[in-house]
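next one to model:
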Amino acid sequence: MTAQPLHYFDFSQEDRYAETMSGPVAEMWKQRQEGTFKGVDDLNIGWVSLTGYNHDKAIIVVNGRIESYWKYQELFYDLVKQGYDVYAIDHRGQGISDRLAKDNELGHVEEFDDYVTDLKTFFDTVVTPKKYQQHFLLGHSMGGTISTLFLAKYPSLIKRAVLSAPMHGIQLSNWMKPIASPFARVVEQLQRQPNYAPGQVPYYPKPFLNNKLCQSQIRYQWFRDLYEHKPALKIGGPSARWVWQGMAAANRCITQAANIATPILLIQGSDDNIVDNQAHHRFCQAMNQANRSCELKTINGARHELLFEKDAYRNTVLAATFSHLNQDNSTPST
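Here you go, the predicted model:
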């Protein structure tokens, strides 16, 4: 079945942002369900759901490093308006979930695959019992890495997936690329306990001017204000262990791409200074060479936070996302 064309005015817009966030988004957020489950090593992992909008299809949003599902209320609103039940978790070590270090603002993980295992536990214990016919996935940045590894390990669970600026590689200078991972390993060994990687610091609210994330000042200020209102959500720089674990996981995304059966739409911003856009090309090439479906879409002028960008970019991202998710929507997933 061919999806109906989407109009940009169907999505939340900047010129009505304050009204939308304090009105219909706030009303929707009041209807959320929240809970926790036990992840790897018995950590408490927080989750949220917005249900009752569609009995047949659900979408799982997998957020990025330092993020919380609290940040994605506007996106959830747009997903709900398009008829999806929405699910999301806060990864171990961030958001409302249990931390892994004495410094609560340190972005740390012991094993990157623990993120993937937690996501599978969430899928099995919270989402699957609802008996949806179709499950979809939307992963951003580090959440794109987690989603990719999840899809490679469990190829029959998700009908279609969208990866927003996935961390299939971290943008580094050419001289730094070959030494970044081994250097981080050495630093970790020298540290007596988990600590920040060189050059990384606790959370601080970077000013909008010259930020690398997005060009929508109203959206950027909203999520910075959110972290001030809910300081427990704050996460700063990554630990040395997170750095080399993250880089290894990014590499595995490409080497395991052929294992993915789910059709993928990968969206990147041409002006992204956080992740390595060239790695996206290698990932899609690896999928396509294995006769898998991976479409790469570049949003010219957009930065890393594609789902928090100016309307001129975000509208295009959302239209492409829903167009991809809605393809062949008459056929249930396995």
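
going forward, measure contacts and count neighbours with C-alpha atoms only.
Fine.

quick one: the strands in the stretch 101-250 of the chain?
Using DSSP state E, counting those that start in this stretch, the strands of the stretch 101-250 of the chain run over 134-140, 160-164.

pull the residues that contact the last one.
The reference is to strand 160-164. 135-141, 144, 147, 262-268, 306-307, 321, 324-325 (CA atoms under 8 Å, 6 or more residues apart in numbering).

strand 134-140 and that strand, what's the angle between them?
Put simply, strand 160-164 runs at 10 degrees to strand 134-140, going by axes from the mean of the first three to the mean of the last three CA atoms, to 10 degrees.

now the other sequence, so there's something to compare against:
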Amino acid sequence: MTLLSIPANPVPEDVVSGTIRTPDGVELRFARWAPPANRKGTVCLFTGRGECIEKYFETVRDLRDRGFAVAMIDWRGQGHSARGLRNGRKGYVRRFSDYEIDVETFVQQIVLPDCPPPYFALAHSMGGAVMLRLAYAGKRWFDRIVMTAPMIDLPGRVTAWPARALLRTLRFAGLGGAYVPRGEDVIVGTGPFVGNPVTSDPVRYARNAAILEEDPTLGIAAPTIAWADTAFRTMHGFRALDYPSKIRQPILMLAASNDTIVSTAAIEEFAYHLRAGSHLVIAGAKHEILQEQERYRSQFWAAFDAFVPGTPLFK
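Modelled structure (predicted):
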């Protein structure tokens, strides 16, 4: 399966792309880039909700310039991986653990056989939530994990009990495949730049919108009730006092001070209780730190370079 290349966003060279199939029969699109000469291992890049491989071509180049091979997937239900509903625009997943199946399939079929060790993970937003669940479960594929604006909670009291109860009720009523209340059938990331909640960089925003304009089938619209139900339950689970302390892997969390998508305060609180974790709040940045202006991205890369590859805990 080929990757979309447009003049504003060409495919980085030395790529192999295709599809893999999960044990539960879902076809996932993957891409991997060969390591440069000064190889340091492989960074597995996990996107957020509604994103696709193409959106991170710039990040792929940044990582390869640092000596890393890179490997990615499109999550089930987005990008050019299989969609779970007839209306492919609907952001749908039955349960959050399905994303963990995606990661394990990817690791077993692509990363371990074809990518040079050691292995690191770089995950954004929803991808960060998936990585936290895997780390909590004791999966140790990655020596170190870096997260940008991980989806630990949403701002305000959005995920409080009344909202969770409403979503459960609607799902039990057979509405799991419907959009969340006030959800629109408009592809995320195609609206006007002014007032957008994800980045203050107009050039990168326009580039990402151009990808979806060229191929709208890469995008998705609002989440469904089923997705929101399982995501809200996952975020509620992160609130357990012993959740972060049971994670043993070194983790670096980067949060954005102007984030209105996920809760920066929740990220700081969670990171504070990690046994081998640290965090940094990038002042002025919005949610998509890797799609932000250079003055914010440079702070991310300085923190990344200080943390990865690092010193292995075990020889």
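
how close are the two chains, by TM-score?
With the length set by TM-score structural alignment, normalised by the length of structure 2, the two chains reach a TM-score of 0.90; 305 aligned residues with a CA RMSD of 2.1 Å.

export the strands of the stretch 101-250 of structure 1 to CSV and tack on distance to Leu50 of structure 1 and mean neighbour count?
Formatted as CSV, the strands of the stretch 101-250 of structure 1 follow (distance: least, CA to CA, whole Å; neighbours: other CA atoms under 10 Å):
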stretch, distance to Leu50 of structure 1, mean neighbour count
strand 134-140, 14, 23
strand 160-164, 19, 26
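
would a markdown table of these with distance to Leu151 of structure 1 be doable?
Formatted as a markdown table, these follow (distance: least, CA to CA, whole Å):
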| stretch | distance to Leu151 of structure 1 |
| --- | --- |
| strand 134-140 | 9 |
| strand 160-164 | 9 |
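
how about the counterpart of Asn208 of structure 2 in structure 1, what does it touch?
In structure 1, the residue matched to Asn208 of structure 2 (TM-score structural alignment) is Phe223. Shown in contact with Phe223 of structure 1 (CA under 8 Å, 6+ apart): Lys71.

the strands of the stretch 101-250 of structure 1: which one's closest to Asn288 of structure 1?
For Asn288 of structure 1, the closest of the strands of the stretch 101-250 of structure 1 is strand 160-164, at 15.3 Å, according to CA to CA.

need the helices for the stretch 101-250 of structure 2, in chain order.
112-114, 126-136, 161-170, 202-214, 225-238 (DSSP state H, counting those that start in this stretch).

the shortest one vs structure 1, average offset?
It refers to helix 112-114 of structure 2. Compared with structure 1 after the fit, helix 112-114 of structure 2 shows a mean deviation of 1.7 Å (mean CA distance after the TM-score superposition for structure 1).

Asp271 of structure 1: neighbour count?
Applying other CA atoms under 10 Å, we find 17 residues neighbouring Asp271 of structure 1.

skipping adjacent residues, who's closest to it in space?
If the residues on either side of it in the chain are set aside, Asp271 of structure 1 comes closest to Arg303, at 4.8 Å by CA to CA, 6 or more residues apart in numbering.

to which residue of structure 1 is Glu292 of structure 2 aligned?
Aligned partner of Glu292 of structure 2 by TM-score structural alignment: Glu309.

ok, its match touching Cys214?
Yes. Because the distance of 5.1 Å satisfies CA atoms under 8 Å, Glu309 of structure 1 is recorded as touching Cys214.

quickly list what's touching both of those two.
Ala302, Arg303.

if we can go back for a sec, residues contacting the match of Glu292 of structure 2?
Glu309 of structure 1 touches Cys214, Gln215, Ser216, Arg219, Ala302, Arg303, counting by CA under 8 Å, 6+ apart.

tell me, how many residues neighbour the fourth one?
Same thing as Arg219 of structure 1. Neighbours of Arg219 of structure 1 (other CA under 10 Å): 20.

check contacts around Ala222 of structure 2.
Arg89, Lys90, Gly91, Tyr179, Val180, Gly183, Glu184, Asp185, Val186, Ile187, Val188.

excluding chain neighbours, what is closest to the aligned partner of it in structure 1?
Correspondence of Ala222 of structure 2 to structure 1, assessed by TM-score structural alignment: Gly237. Spatial nearest neighbour of Gly237 of structure 1, chain neighbours left out: Gln200 (4.9 Å); criterion: CA to CA, 6+ apart.

so how far is Gly128 of structure 2 from the aligned partner of that neighbour in structure 2?
Mapped onto structure 2 by TM-score structural alignment, Gln200 of structure 1 lines up with Gly183. The gap separating Gly183 of structure 2 from Gly128 of structure 2 is 23 Å, by CA to CA, to the nearest Å.

same deal with Gln291 of structure 2?
For Gln291 of structure 2, the distance to Gly128 of structure 2 - CA to CA - is 16 Å.

now Ala210 of structure 2
To Gly128 of structure 2, Ala210 of structure 2 is 26 Å away according to CA to CA.

quick one: which of the two has more around it?
Set Ala210 of structure 2 next to Gly128 and count neighbours by other CA under 10 Å: Gly128 wins out with 25 against 18.

ok, that one - contacts?
Phe46, Gly48, Met147, Thr148, Ala149, Pro150, Met151.

pretty sure the residue nearest to Gly237 of structure 1 is touching Ile235, no?
No. When contacts are counted by CA under 8 Å, Gln200 of structure 1 is not listed as touching Ile235 (11.4 Å).

comparing these two, which residue is more hemmed in?
Remark: of Gln200 of structure 1 and Ile235, Ile235 carries more neighbours, 25 against 15, as counted by other CA under 10 Å.

so what's the closest residue in space to that one that isn't next to it in sequence up against?
Nearest non-adjacent residue to Ile235 of structure 1, counting by CA to CA, 6+ apart: Glu105, 4.3 Å away. Neighbouring residues of Glu105 of structure 1 by CA under 8 Å, 6+ apart: Pro202, Tyr203, Lys234, Ile235, Gly236, Gly237.

so how far is Ile66 of structure 1 from Glu105 of structure 1?
From Glu105 of structure 1 over to Ile66 of structure 1 the distance is 9 Å, taken as CA to CA.
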